[in-house]
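Participant: need a structure here:
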Amino acid sequence: MADTPPLQAVKVFDAVARHLNFTKAAAELNMTQSAVSYQVKLLEDYVGTALFRREARGVGLSEHGRAVAPLVRQALGDLAQAFRSAKAETANLLVISTMHTFATTWLAPRIGSFQMENPELAVRLDISPNLANFHDDGVDVGIRSGKGEWPGIKSHCIGGGNFTVACSPQYYARIGKPKTPADLADCIFIGPRDDWWPLWFAAAGINPPAAFSRPGIDVETQQMAMVLAVAGHGLALVHLGFVTEEFKTGKLIQPFDVMASSGFNYYLVYPEGGPLPNKTKLFRDWILKEAGQELA
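Facilitator: Next up, the predicted model:
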């Protein structure tokens, strides 16, 4: 025997106990009277005794029924409150799935302004390189890199597809303040195997080196490349929108005014179709405005 009786039978018992009438209970629950009777019988079989007395004018609670009824009412109230609280928490929590570099270099420093504009919302960042499964992961919106084409997904381009070469002023002076992009071939490249290097050299109008003459520094994220560049360890490829503070404070410079594109951009994504929650609308409007001013 199960430790607890079927919830539907408990709800039926509560309705009949309050109305002391099978017909009124059936109307409240949108059930037939025979279905109500069946659920009461299930519960009485579970308990092993009658919970109601059949009377000429309707039904009355048995001794056991009178003992159980207030406890059931309280338990159902507590259960309803628990789910109301959970629903309210979910309604006021915005879960954003995004990649590490975008989260740490662009979103995290700015997300406070979104919360100041929307103080009723809490925000949780879910850091992952994978496209969120919106149906199973509890994620409201995602930010991903690509071409904006994902089945069943609505996407809004927020930019970030252009990149350039950056380094620290100290490293720039150390390599003799090169005059042309071709003079960079003998430098230390951060992330030398990155597919973006040939794209940048092509944008500069020169053939990329077949092989870099000096060993580079392999990194896994653009954020790490930026940290190494600021420390003066070589040349890095960066999105300008991710290093605005570093450029403002002079920690990084752009040796040449050459921008390249990977053909990929960052996109705000969420499930297509169905009503859009207000919290998603608020974040969509905020990030499109914010990114439109800063991400190229």
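Participant: CA atoms for contacts and neighbours, from now on please.
Facilitator: Noted.
Participant: Enumerate every residue touching the nearest residue to Gly216 once chain neighbours are set aside.
Facilitator: Nearest in space to Gly216, with sequence neighbours left out and distances taken as C-alpha to C-alpha, 6 or more residues apart in numbering, is Phe189 at 4.8 Å. Phe189 sits next to 212, 215-217, 234-236 when contact means C-alpha atoms under 8 Å, 6 or more residues apart in numbering.
Participant: can you do 7 Å?
Facilitator: Phe189 is in contact with 216-217, 234-236, counting by C-alpha atoms under 7 Å, 6 or more residues apart in numbering.
Participant: quick one: which of those residues is most hemmed in?
Facilitator: Of all the contacts of Phe189, the most densely surrounded is Leu235 (28 neighbours; neighbours counted as other C-alpha atoms under 10 Å).
Participant: any idea how far Gln170 is from the nearest residue to Pro192 once chain neighbours are set aside?
Facilitator: Among residues not flanking Pro192 along the chain, Gly216 sits closest, at 5.6 Å (C-alpha to C-alpha, 6+ apart). Remark: distance between Gly216 and Gln170 (C-alpha to C-alpha, to the nearest Å) = 18 Å.
Participant: same deal with Gly160?
Facilitator: Computed as C-alpha to C-alpha, the Gly160 to Gln170 distance reads 27 Å.
Participant: what does Ile96 give?
Facilitator: Taken as C-alpha to C-alpha, the span from Ile96 to Gln170 is 38 Å.
Participant: Here is a second sequence; please produce its structure as well for comparison:
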Amino acid sequence: MDIDQLRTFDRIARDLSFTHAAARLDVTQATVSMRMRVLEDHLGVQLFVRGRKVALTDQGMTFLPYARRILNTVNEGREALRRVERGRVTLACLRSMVTPMLTDPLLRFQARHGEVDVIVKEGHHNNVTTMLHDRTAELGIVAWPNLDPLVPDLYPFLVMREPVPLVLAPHLAKKLPAKPMLADVLELVPRVISLCWWQVDPEGATSLVRRARTSVEIPTGPARRLAVAGDGLGFFVRSAIAAELKDGSLVEIKPVDFNPLYRDVALVALNKNVLEREMIRDFAHEIAAECARLGTIVENRLG
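Facilitator: Down below sits the predicted model:
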């Protein structure tokens, strides 16, 4: 089985014609027929019903998505090689940090390195560590400390601490006393909006959810809308609600008997040698500058 055979199989399946497939592939019809005979012999099944009309057999329909998956993987590999020749930086990031942490650094980086491809992938913590483990990302932005047993020895170049404030809609916050207790808040707003900012929720977050009459766990976008509408008390990383805090559609509250929450995130790699590449080192420094703006840098090994 080879790529030409799979490409020919896919082309016939699209055109349902050996003649049209030969024309599109710029080979003779005899070549197309020969490739299919060899492929069918290798698989031990008949892929097409041949006659005045060509049709996929049940076996052909079953095999088709696998053949296309192989062809797509080959194309992705070729594109990756072309990107390496031009220069490439690949980074996997926590979904909540893509916009606040990477937008401005990317703009500054590409202003200096317009010829370099930058590939940013997003996901939850375990998605990011998997991409690092599989070498589909060179740098990662993860929750810290890393508790994923798949990749236990990530090297942290930078650790940033960001506040996770409790927020309410302003019309509700005005009803609270000047120095509210947590019981005052939960009496006014019995629903807590819980978001998974941590790998393991800190005691303050779990205690708040336990004390609430009801709780809801939803993605960040709808959670923000719920909080703005006054339908819940939420704890959000500050960068996720910066716009709402600025325009006043959400306000931070500080119950006197509730310890402040925070989240640490880290810029990591499988090993520190990735910074030997100038473009990766430059991009990492741009991210560090943004971290300093967003929160407090508690560790910096970038040099």
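Participant: Please say which of Ile96 and Gln170 of the first structure ends up with more neighbours.
Facilitator: Remark: of Ile96 of the first structure and Gln170, Ile96 carries more neighbours, 24 against 16, as counted by other C-alpha under 10 Å.
Participant: Confirm that that one lies within a strand, as I assumed.
Facilitator: Yes: Ile96 of the first structure: assigned to a strand according to DSSP: H, G, I helix; E, B strand; the rest coil.
Participant: what residue of the second structure matches up with it?
Facilitator: By TM-score structural alignment, Ile96 of the first structure lines up with Leu91 in the second structure.
Participant: show me the contacts for its match.
Facilitator: Leu91 of the second structure touches 119-121, 137-140, counting by C-alpha under 7 Å, 6+ apart.
Participant: how about a cut-off of 10 Å?
Facilitator: 102, 118-122, 128, 131-132, 136-141, 267-269, 280, 283 (C-alpha atoms under 10 Å, 6 or more residues apart in numbering).
Participant: Separate out the buried members of those residues.
Facilitator: With burial judged by 16 or more other C-alpha atoms under 10 Å, the buried subset of those is 102, 118, 120-122, 128, 131-132, 137-141, 267-269, 280, 283.
Participant: do you know how far Ala185 of the first structure is from Trp197 of the first structure?
Facilitator: Separation of Ala185 of the first structure from Trp197 of the first structure (C-alpha to C-alpha): 11 Å.
Participant: typo on my end, it should be Leu240 of the first structure
Facilitator: According to C-alpha to C-alpha, Leu240 of the first structure and Trp197 of the first structure sit 16 Å apart.
Participant: Could you do Val40 of the first structure as well?
Facilitator: Relative to Trp197 of the first structure, Val40 of the first structure is positioned 74 Å away (C-alpha to C-alpha).
Participant: And these two? Which one has more around it.
Facilitator: Val40 (24 against 20).
Participant: give me the stretch of the second structure that the helix or strand hosting that one matches.
Facilitator: Following DSSP states H and E, one finds Val40 of the first structure within helix 33-47. Helix 33-47 of the first structure corresponds to no residues in the second structure, going by TM-score structural alignment.
Participant: next one: that helix to chain centre, how far?
Facilitator: Relative to its parent chain, helix 33-47 of the first structure has a centroid offset of 44 Å by C-alpha atoms, centre = their mean, to the nearest Å.
Participant: ok, now stretch 165-175 of the first structure?
Facilitator: Relative to its chain's centre, stretch 165-175 of the first structure lies at 37 Å (C-alpha atoms, centre = their mean).
Participant: For it, buried residues please.
Facilitator: Neighbour-count burial for stretch 165-175 of the first structure flags 165-172 (criterion: 16+ other C-alpha under 10 Å).
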